[in-house]
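Engineer: got a predicted model here, sequence first, then my questions.
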Amino acid sequence: MTDLHPLRERAASLDAADPLAALRAEFVLDPDVVAYLDGNSLGRLPVRTQERLATFVRDEWGGRLIRGWSEGWVDLPVVVGDEVGVLVGATAGQTVVADSTSVCLAKALHAAVSLVPGRDRLVVSTADFPTDRYLARRVAEGRGLELMEVDDVAAAIDDRTAVALVSHVDYRTGALLDLPGLTAQVHAAGAVVVWDLCHSAGVVPIDLDAAGVDLAVGCTYKYLNGGPGSPAFLYAASRHHARLEQPLPGWWSADDLFAMADEYRPAPGIRRMLTGTPPVAGLLAVQQGVSLATEAGVPAARAKSEALTAFCIEVLDELGLEVVTPRDPAQRGSHVTVRLHDARAVAERLTDRGVVPDFREPDLLRLGLAPLTTSFGELLDGLTVLAEVLDQVGPVG
């Protein structure tokens, strides 16, 4: 078995020099977990979220009941949306937080198609998360478009393209796409783009306004630490607001929320992308996670992410494993993926040993490195256990 002990001193030095190291104390750290390497699936629980939700349950829900709506709850989708917007380069009034990622994505795709009448193709990558492709197929079918599932979205864009749906970071390999460059290419062809930011929001610098992005969606339970199933965010550039059409109009997106009018009239701004009553507890949890990400700053999170992934790849090379994540830090997100013969079994053995990774069929082991909570020492501890597990199970190629 490869001896990783010589790297222990360097991991300690990296932690000592880490400007974000103190933020680990802001999160609940389970003493039974040797290394949590799945922050790209679910972020750790912020201590401040525990406190905020306890206050909400006791004093607001418990103490104010329905009066809470007029005392601030009603504005939470936009208020928290603007706070998320700071992390993704969106000025106020263009982002809302509500609904699941899937629902937000369905709305964004329908709205995007409505912006480009007269075109008949929707383009999506074969590498995208399954839900993205499922929804693209259904939207294409419902709107009378030809769906193109392609390996290279950039190469497929032409004068028939209405909408391109693109993931900023490949959920399997961690490969990072050029958001400004691809957006410009889509626009040059006369189409609009919908970006999936689930694996980049909070850990990759994003400037949606500067890049001219049309619409974007992202989850909040990964690097934004909003909690399991926390509501997603949806961004729509203000230049499109007057023409946005979405498939799920509801009272929360009406121009007069409490008019209960027989005829639906959409709100004039980003609120028109809402539907029904928002999940207040979920929004408050997202708000706490976003506050931590904002305090850290995306540039600092990105710098640590690059250092963590570089260190991880170095150790995996020492172990002789096949890394499928790009080695150029400018081309990868914040998780590192290796190809193993039986990734599921290895993941299960690691979890039994207190190391929590993730796997993707048929043979990919993902190591999600969350810069606000993952230390270099913790990462090395996890990779040391990985080396031991692989030594026990034998050849992994």
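Structural biologist: Everything's here; your move.
Engineer: CA only for contacts and neighbour counts going forward, please
Structural biologist: Fine.
Engineer: secondary structure element for residue 184?
Structural biologist: Using DSSP states H and E, residue 184 sits within helix 179-188.
Engineer: what's the following helix or strand after that helix?
Structural biologist: Using DSSP H and E, the helix or strand that directly follows helix 179-188 along the chain is strand 192-196.
Engineer: relative to helix 179-188, how tilted is that following strand?
Structural biologist: Per axes from the mean of the first three to the mean of the last three CA atoms, to 10 degrees, the angle that strand 192-196 makes with helix 179-188 is 150 degrees.
Engineer: go through the very next helix or strand once past strand 192-196 and flag the buried ones.
Structural biologist: Once the chain leaves strand 192-196, the next helix or strand it forms, by DSSP H and E, is helix 208-211. By neighbour count on 16 or more other CA atoms under 10 Å, the buried set for helix 208-211 is 208-209.
Engineer: outside of helix 208-211, which residues touch it?
Structural biologist: 88-91, 179-180, 183-184, 237 (CA atoms under 8 Å, 6 or more residues apart in numbering).
Engineer: and here's the other structure:
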Amino acid sequence: MRALRDFAAEAEALDAADPLRECRAGFVGSEASLVYFDGNSLGRPPAAVLDRLGAFVRGPWADRLIRSWDEEWMALPFELGDRIGAAALGAAAGQTVVGDSTTVLLYKLVRAAFDAAVTSDPRRLEIVADRDNFPTDRYVVEGVAAERGGRVRWADANASAGVDEAALRSTVGPETALIVLSHVSYRSAYMSDAAALTRVAHDAGAMILWDLCHSVGAVPVALDRWGVDLAVGCTYKYLNGGPGSPAFAYVAARHQERLTQPIQGWMGNADVFAMGPDYRPAPGMRRFLSGTPPVLGMLAMQATLDMIEAVGIDAIRSKSVALTEFAVRISDALLSPHGVSLASPRDPAWRGGHVTLSHPAMRAVTARLWERDVIPDYRDPDGLRIGLSPLSTSFAELERGMRAVEATLAAELAR
């Protein structure tokens, strides 16, 4: 009991000293007793969205109606993309667009990059990926390779340490067209050295595409400085865009005119309203759009971008590290005696915004925790994932949730 009391007091002190503590009140439900450990899957709704949605319905939709396309909506995918780029991606304007799902944008960019590589050098028929990547990434890579007469070459990945520079160098070569990797692993939270692995790709004459779904809004990203070619990411995790909110795509300016994306829709045409017989790709990032932008789905994330722009991504990262370090220390003290091991990197420099705890009972423990309004998620093998959103998670919430994990695990093991 002494350890529990000490952690509770420490949580109170950490919250009192937290420069981001006022941000938590900006989310619906943060005042409730429910413990939310799944902000890295679906973020809490920002409170500002309640007024924003109402104002949208009464104003641009009801009052301006179709005129809103000319007045603001046509430009929104690019304006919002530039905001995400500046606040969270380290990307200059004109390289990021919002629209479509992560899967669709992955398909567009993987195929566009593969086709461009083969056109330049017919030997480049390989797409390099790792088997520990998120299933969608692997499925898209396999599908594009089969569709375009290519093949997949799998890089060695440690489940808790990702793909390192040596493993990637031993995998790529003169036949590599594209490398597809996640910056932060969805399972272990391992954070890759994106700059180093991007250099490996370029040394081999290949392009690289980074999946930023578990990075954007939680850890600093520097796409331009790292020399990244392509990136995609979702907006419903740390950007709090809501279920199914549209993803974003980044294409470095140097590649935009030479890449041909495969889903030719009217929004990507050079003259959207020409309605002519032929498709001519628009200049810049517009060519990577296909259909009508999901305007409603772009509303909620703007409230979180307001917060990120106000506090800065470095402050968010500092709190993220403090949260995950606190979770690891509590786990070491309270859960390791029950046989729980850390399935995430212990060094925070290599760890993203979540922590995965491993034990054979974690599937059952997760189900029981949900019944108690403590919401982590489960990932095979044996992983209970603690997702900590720096803007909306308090240290006290984290401490309460970890105590519930310990109590539930103890009860499960006693059955």
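Structural biologist: Everything's here; your move. The structure presented is a predicted model; accordingly, all values stated were derived computationally and were not measured.
Engineer: just the contacts of helix 208-211 of the first structure now: which is nearest residue 145 of the first structure?
Structural biologist: residue 183 (20.8 Å; CA to CA).
Engineer: which residues touch the residue lying closest to residue 92 of the first structure once chain neighbours are set aside?
Structural biologist: Leaving aside its sequence neighbours, residue 92 of the first structure sits nearest to residue 82 (CA to CA, 6 or more residues apart in numbering; 5.2 Å). Residue 82 of the first structure is in contact with 90-96, counting by CA under 8 Å, 6+ apart.
Engineer: hmm, back to that, how about TSV for the contacts of helix 208-211 of the first structure, with neighbour count added?
Structural biologist: What follows is the contacts of helix 208-211 of the first structure, written out as TSV (neighbours: other CA atoms under 10 Å):
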residue	neighbour count
88	24
89	15
90	24
91	17
179	19
180	15
183	23
184	17
237	21
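Engineer: OK, contacts around the aligned residue in the second structure for residue 356 of the first structure?
Structural biologist: Counting by TM-score structural alignment, residue 356 of the first structure lines up with residue 375 in the second structure. Shown in contact with residue 375 of the second structure (CA under 8 Å, 6+ apart): 34-38, 366, 369.
Engineer: rerun at 6 Å
Structural biologist: 36-37 (CA atoms under 6 Å, 6 or more residues apart in numbering).
Engineer: so the residue sitting furthest away from the middle of the first structure, which state does it fall into?
Structural biologist: In the first structure, residue 262 marks the outermost C-alpha relative to the chain mean, sitting 37.3 Å out by CA atoms, centre = their mean. Three-state assignment for residue 262 of the first structure (DSSP: H, G, I helix; E, B strand; the rest coil): coil.
Engineer: just give me the match in the second structure for it.
Structural biologist: By TM-score structural alignment, residue 262 of the first structure lines up with residue 277.
Engineer: same question for residue 345 of the first structure.
Structural biologist: Taking TM-score structural alignment, the alignment pairs residue 345 of the first structure with residue 364 from the second structure.
Engineer: give me the element its match is part of.
Structural biologist: In this assignment (DSSP H and E), residue 364 of the second structure forms part of helix 362-371.
Engineer: helix or strand right after that helix?
Structural biologist: Going down the chain from helix 362-371 of the second structure, the next helix or strand is strand 374-375, by DSSP H and E.
Engineer: tell me the helices and strands packed up against the helix or strand following that next one.
Structural biologist: Downstream of strand 374-375 of the second structure, the first helix or strand assigned by DSSP H and E is strand 377-379. Packing partners of strand 377-379 of the second structure (3 or more CA pairs under 6 Å, 6 or more residues apart in numbering; DSSP states H and E): strand 383-387.
Engineer: which residues touch the strand it packs on?
Structural biologist: Looking at what lies outside strand 383-387 of the second structure - CA under 6 Å, 6+ apart - the contacts are 37-40, 354-358, 362, 376-378.
Engineer: could I get these as TSV with distance to residue 1 of the second structure and neighbour count?
Structural biologist: Output for these, formatted as TSV (distance: CA to CA, whole Å; neighbours: other CA atoms under 10 Å):
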residue	distance to residue 1 of the second structure	neighbour count
37	23	26
38	27	21
39	29	25
40	31	26
354	26	29
355	24	28
356	24	26
357	22	23
358	24	23
362	23	25
376	24	25
377	27	23
378	28	22
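Engineer: quote the end-to-end distance of stretch 32-51 of the second structure.
Structural biologist: One end of stretch 32-51 of the second structure sits 21 Å from the other (CA to CA, to the nearest Å).
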